[in-house]
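Q: sequence first, predicted coordinates after that:
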Amino acid sequence: MKQNLFLSKILNLKQLDLGLSIPSDEYQIQMKGLKNKIRDLTFLAKSKNKPVLIVFEGWDAAGKGGAIRRLTSEIDPRLFEVHHIAAPNEEEIKHHYLWRFWNRIPKIGHVGIFDRSYYGRVLVERVEGFASPPEWSRAYEEIFLFEEQLQSFGTIIIKFWLHISSDEQLKRFEERKNDPLRRWKLTDEDWRNRDKWQLYEDAANEMFHKTDSPKAPWLLVPANDKYYARVMVLEGVVNRLEEELKKN
């Protein structure tokens, strides 16, 4: 397992090895150690007055929610907030698209987690036509400057894309459809989006290349194996926090 994909700096979804996996026993051991480190590092960020912003993007059913639950399980509940980002409401749509995210950025010493994010401008809004080509084209620079302002405030930014294959997504959709307790998570829109898989993949690859930076890097996670993905997410958070917090 100890192949750190983040060190290779892959920024193209087709280059990810979706066959990577981890045995259950090793998963349990690694997760325990990583959760303990995250608990300690978030307390350290608090003591240094460092805000932490963690962004999750990826395919429907890629496991973002499960990864977030494991990530936050050992963090002091007073120190984090998870924002589940849906389509903008009636009030939000009257403002610049970044307005609702400015209102959710973490305060000093706290962790803010976006389940979906402002990157929707260059993903779903681009692919579905909710933003015009001039609007989503200039969003790359707007987002870059937005993150640059957060960094100037001292915010540590960590960005994940959880990647699964189309076949794995279909399998998970079918499992949800047949599970009364999880059926609510599956919508007609989820099924329709599968028809635009290549458009979304092209948009994501362009997004990585135009918005990746040393201080706000994208970390692409192979997520066909949920255990592997969760370990990689927690490991990515630990690596980034250790790297940034030792600077001050």
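A: All right, it came through fine. These figures come from a predicted structure and were not determined experimentally.
Q: alpha carbons only for contacts and neighbour counts from here, please
A: Fine.
Q: residues touching W59, list them.
A: Counting by C-alpha atoms under 8 Å, 6 or more residues apart in numbering, W59 touches L162, H163, I164, Q169.
Q: ok, the residues you listed vs L234, which is closest?
A: L162 (12.6 Å; C-alpha to C-alpha).
Q: just the contacts of W59: which are in helices?
A: Members of the contacts of W59 lying in helices (criterion: DSSP state H): Q169.
Q: okay, the contacts of W59 in JSON lines with neighbour count and distance to S47 next?
A: Listed next are the contacts of W59 as JSON lines, based on neighbours: other C-alpha atoms under 10 Å; distance: C-alpha to C-alpha, whole Å:
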{"residue": "L162", "neighbour count": "25", "distance to S47": "30"}
{"residue": "H163", "neighbour count": "27", "distance to S47": "34"}
{"residue": "I164", "neighbour count": "26", "distance to S47": "37"}
{"residue": "Q169", "neighbour count": "18", "distance to S47": "41"}
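Q: put this next to the first one:
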Amino acid sequence: MKTFKSESRTLHLSQLGKNQILPPDEYQAKMKVLKNKIRDLTFLTKAKGKPVLFVFEGWDAAGKGGAIRRLTQEMDPRLFEVHNIAAPSSEEIQHHYLWRFWNRIPQKGHIGIFDRSHYGRVLVERVEGFASESEWSRAYEEILLFEEQLVSFGTIIVKFWLHIDSDEQLLRFESRKNDPLKRWKLTDEDWRNRDKWALYEEAANQMFAKTDAPKAPWFLVPANDKYFARVMVLETVVRRLEEELE
């Protein structure tokens, strides 16, 4: 444990600015280069037999799905799998909460992507009362041990939190509500969660403090501008894979 989490840095949502904007033409140029690099790095992970796990967390409507689609656009579809994590099934709820994530970890040479993840234990389950305080409090250590075992196996782990402010989220909610093709994305639960913004922010900041590790780092992505967020995600992936595959 101490070896796995040997360095400390301060990650806090208050550190993130709101005005990062990327012009469309610059976005298109950067994305073309980054997607090609990611395609090549994907084949290199296959050749070296390295499993890769990308974790995406963040606010509702922060753009996780869009970032994942751009990340995987040039990947060989045989080499990655996206897991959209929802509430546990009747079978999953009979097991330890990490059981369903152990069943989804990528094999050697493949990439697993969690859209929501095992961190739900210390986020939604904590805030909504689905886990007791003793359960979510001990989950930080359980999660660190889980990720430490994956890293020991050779897994490359990269964790993203996509951050938007409350005003931007409201604009995106209203846009979804008024768009028949996107209305399905918006639920009553999304609106209720806005009333607990401060509680979720507190939980997220504590999660970063307790689970950021050199070999399983968190990257906080300012996502008010979707173009900026997508490029930052892809640039981070390229940098991390190049570091780990050197």
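A: That came in fine, so what should we check first? Quick caveat, the model's predicted, so the values are computed rather than measured.
Q: and the TM-score between them?
A: Remark: TM-score between the superposed chains equals 0.96 [TM-score structural alignment, normalised by the length of the second structure]; 238 aligned residues with a C-alpha RMSD of 0.7 Å.
Q: with distance to E90 of the first structure added, can I get the contacts of W59 of the first structure in TSV?
A: Output for the contacts of W59 of the first structure, formatted as TSV (distance: C-alpha to C-alpha, whole Å):
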residue	distance to E90 of the first structure
L162	29
H163	31
I164	33
Q169	31
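Q: closest one of the contacts of W59 of the first structure to S21 of the first structure?
A: Nearest to S21 of the first structure, judged by C-alpha to C-alpha, of the contacts of W59 of the first structure is I164 at 12.5 Å.
Q: contacts only, for the spatially most central residue of the second structure.
A: Central residue of the second structure (C-alpha atoms, centre = their mean): F56, 1.3 Å from the mean position. Residues near F56 of the second structure by C-alpha under 8 Å, 6+ apart: K64, I113, F114, D115, R116, S117, K159, F160, W161, L162.
Q: what is the burial count for the first one?
A: If you count neighbours by other C-alpha atoms under 10 Å, K64 of the second structure ends up with 24.
Q: wait, it sits on F54?
A: No. At 11.5 Å, K64 of the second structure does not count as touching F54 under the criterion of C-alpha atoms under 8 Å.
Q: elements contacting the lengthiest helix in the second structure?
A: Taking DSSP H as the criterion, the second structure has its longest helix at helix 24-48. If you count contacts as 3 or more C-alpha pairs under 8 Å, 6 or more residues apart in numbering; DSSP states H and E, helix 24-48 of the second structure packs onto helix 64-72, helix 226-245.
Q: now do the shortest one: distance to the chain's middle.
A: Its chain's C-alpha centre and that of helix 64-72 of the second structure lie 11 Å apart, by C-alpha atoms, centre = their mean, to the nearest Å.
Q: got a list of contacts for that helix?
A: Counting by C-alpha under 8 Å, 6+ apart, K35, I38, F56, E57, G58, F80, D115, L162, A229, R230, V233, L234 sit against helix 64-72 of the second structure.
Q: secondary structure class for the nearest residue to R126 of the second structure once chain neighbours are set aside?
A: In space, and not counting its chain neighbours, R126 of the second structure is closest to W136: 6.1 Å by C-alpha to C-alpha, 6 or more residues apart in numbering. Using DSSP: H, G, I helix; E, B strand; the rest coil, the structure places W136 of the second structure in helix.
Q: quick one: the strands in the second structure?
A: 52-58, 80-84, 111-115, 156-163, 218-222 (DSSP state E).
Q: mind checking which of these is nearest L150 of the second structure?
A: strand 156-163 (8.1 Å).
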